[in-house]
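Colleague: Kindly return the folded structure for what I paste below:
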Amino acid sequence: MLQTLLTNPWFWLIAGMILMGLEILIPGVFLLWIGLGALISAMFVALLPDLAFAWHLMGFSITMLGACGLGFWLQRRGRAAQGDAPVMNREMDALLNREYIAATDFVAGRGRVRVGDTTYAAQGPDEVKAGDRVLAFARDGMQLRVRPLPTEDGAAAG
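Modeller: The predicted structure follows:
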């Protein structure tokens, strides 16, 4: 029964479409290429229906591995072509080298700074208190790294 099923081009066509459809539900780009291998196998089985069952399985294995290899090559090539192109969602970099007001006291090196009408997580020395002026000089993931700025009398805040 399995042999009859796997030597039917409709099986491979339907399996390929299901796998490619699953890619939408389970993103990862891997099922897309396995599905493409199944679609190519459907053509292989339709064009050469008299081949032995083992050859149909071998054909699927080769087309699946070839399609996966093609997919990985295309992804790597796409990343290399991107090079130094601007990356999306770099708004944290726009917050660097600016002065802000500490929204909370810093405890254990962590606190929050006010940026416009919101606050952002920040890392800095424990001497930073709510209301102190700080300079965002770097970022660590989604947190700003800050240092206190001198007050009007010349002393460091804190």
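Colleague: use CA for all of it now, contacts and neighbours both
Modeller: Noted.
Colleague: Can you tell me how far Thr7 is from Val113?
Modeller: Between Thr7 and Val113 the computed distance is 65 Å (C-alpha to C-alpha, to the nearest Å).
Colleague: the more surrounded of those two?
Modeller: Taking neighbours as other C-alpha atoms under 10 Å, Thr7 and Val113 compare with Val113 leading, 28 against 25.
Colleague: spatially speaking, which residue is in the middle of the protein?
Modeller: With distances taken as C-alpha atoms, centre = their mean, Gly28 lies nearest the centre of the chain, 9.5 Å away.
Colleague: now that residue: how far from Leu96?
Modeller: Gly28 is 33 Å from Leu96, where distance means C-alpha to C-alpha.
Colleague: does the residue nearest to Ala108 when sequence neighbours are not counted belong to a helix or a strand, and which?
Modeller: Among residues not flanking Ala108 along the chain, Asp126 sits closest, at 6.3 Å (C-alpha to C-alpha, 6 or more residues apart in numbering). Under DSSP states H and E, no helix or strand contains Asp126.
Colleague: can you check Phe44 too?
Modeller: Using DSSP H and E, Phe44 sits within helix 30-47.
Colleague: Another for comparison:
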Amino acid sequence: MNVFLEQTPYFWVIGGILLLALEFLIPGTFVMFLGIGAIITGITSRLFPMEITTQIILWMGTSLSSILLGGQIVKKLFRSESSVDPFVKDDFLGQIVPVEVDILVGQLGGKVKFQGTVWDAVSEKERIPKGTMVRILSRDNLTFTVETVSLD
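Modeller: Purely as a prediction, here's the structure:
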């Protein structure tokens, strides 16, 4: 058993390197942090001989620390571009679309077809019958506010 304990630091380092390599196959950086914890555990257990149970606890602690600390570093290095609104802004304004279901004044129930999808629609001024062409004025969540257009 003593021979095994003398070799465990090398197993930790080799395992850590394998986990780092595995990161290329499993994206997400999680496996990389486990590998970093294993390498730190291998180096530490080589410098300060310890029982396997202590090594496992050390690996869990260093992996958790590297996940927490490394996660913050990765977030700062690779900033994601996000916006509050997941839709492309204002690509719908002014578009002329057909009415699929009669649109009521200030009430949900009406529908328009925009980019191959049927959307809820309301009117602020008048009831608009099916088949009429309307202009999109604004969007509130998944509901368009529309007005009739004359195609003269």
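Colleague: Kindly provide the TM-score of these chains.
Modeller: Taking TM-score structural alignment, normalised by the length of structure 2 as the basis, the two superposed chains have a TM-score of 0.62; 138 aligned residues with a C-alpha RMSD of 4.0 Å.
Colleague: Mind listing what's buried along the helix holding Phe44 of structure 1?
Modeller: 30-42, 44-45 (16 or more other C-alpha atoms under 10 Å).
Colleague: Skip ahead from it and say which helix or strand is next.
Modeller: Downstream of helix 30-47 of structure 1, the next assigned helix or strand under DSSP H and E is helix 53-82.
Colleague: for that following helix, packing partners?
Modeller: On a contact count with 3 or more C-alpha pairs under 8 Å, 6 or more residues apart in numbering; DSSP states H and E, helix 53-82 of structure 1 meets helix 2-6, helix 30-47.
Colleague: with structure 2 superposed, average distance for the very next helix or strand once past that helix?
Modeller: Proceeding N to C from helix 53-82 of structure 1, the next assigned helix or strand is helix 91-94, under DSSP H and E. On superposition with structure 2, the mean distance recorded for helix 91-94 of structure 1 (mean C-alpha distance after the TM-score superposition for structure 1) is 3.3 Å.
Colleague: need the next SSE after helix 91-94 of structure 1, C-terminal direction.
Modeller: Following helix 91-94 of structure 1 in sequence, per DSSP H and E, is strand 98-102.
Colleague: so how far is that following strand off the chain centroid?
Modeller: 31 Å (C-alpha atoms, centre = their mean, to the nearest Å).
Colleague: Please name every helix or strand in contact with that strand.
Modeller: Helices and strands touching strand 98-102 of structure 1, by 3+ C-alpha pairs under 8 Å, 6+ apart, are strand 110-115, strand 133-140.
Colleague: Of those, flag the one that's most buried.
Modeller: The highest mean neighbour count among these, using mean count of other C-alpha atoms under 10 Å, belongs to strand 110-115: a mean of 21.
Colleague: ok and it relative to strand 98-102, angle-wise?
Modeller: Counting by axes from the mean of the first three to the mean of the last three C-alpha atoms, to 10 degrees, strand 110-115 of structure 1 lies at 120 degrees to strand 98-102.
Colleague: Need the residues that contact strand 110-115 of structure 1.
Modeller: 100-106, 119-126 (C-alpha atoms under 8 Å, 6 or more residues apart in numbering).
Colleague: list the contacts for Met60 of structure 2?
Modeller: Taking C-alpha under 8 Å, 6+ apart as the test, what Met60 of structure 2 contacts is Gly37.
Colleague: Cool, thanks, signing off.
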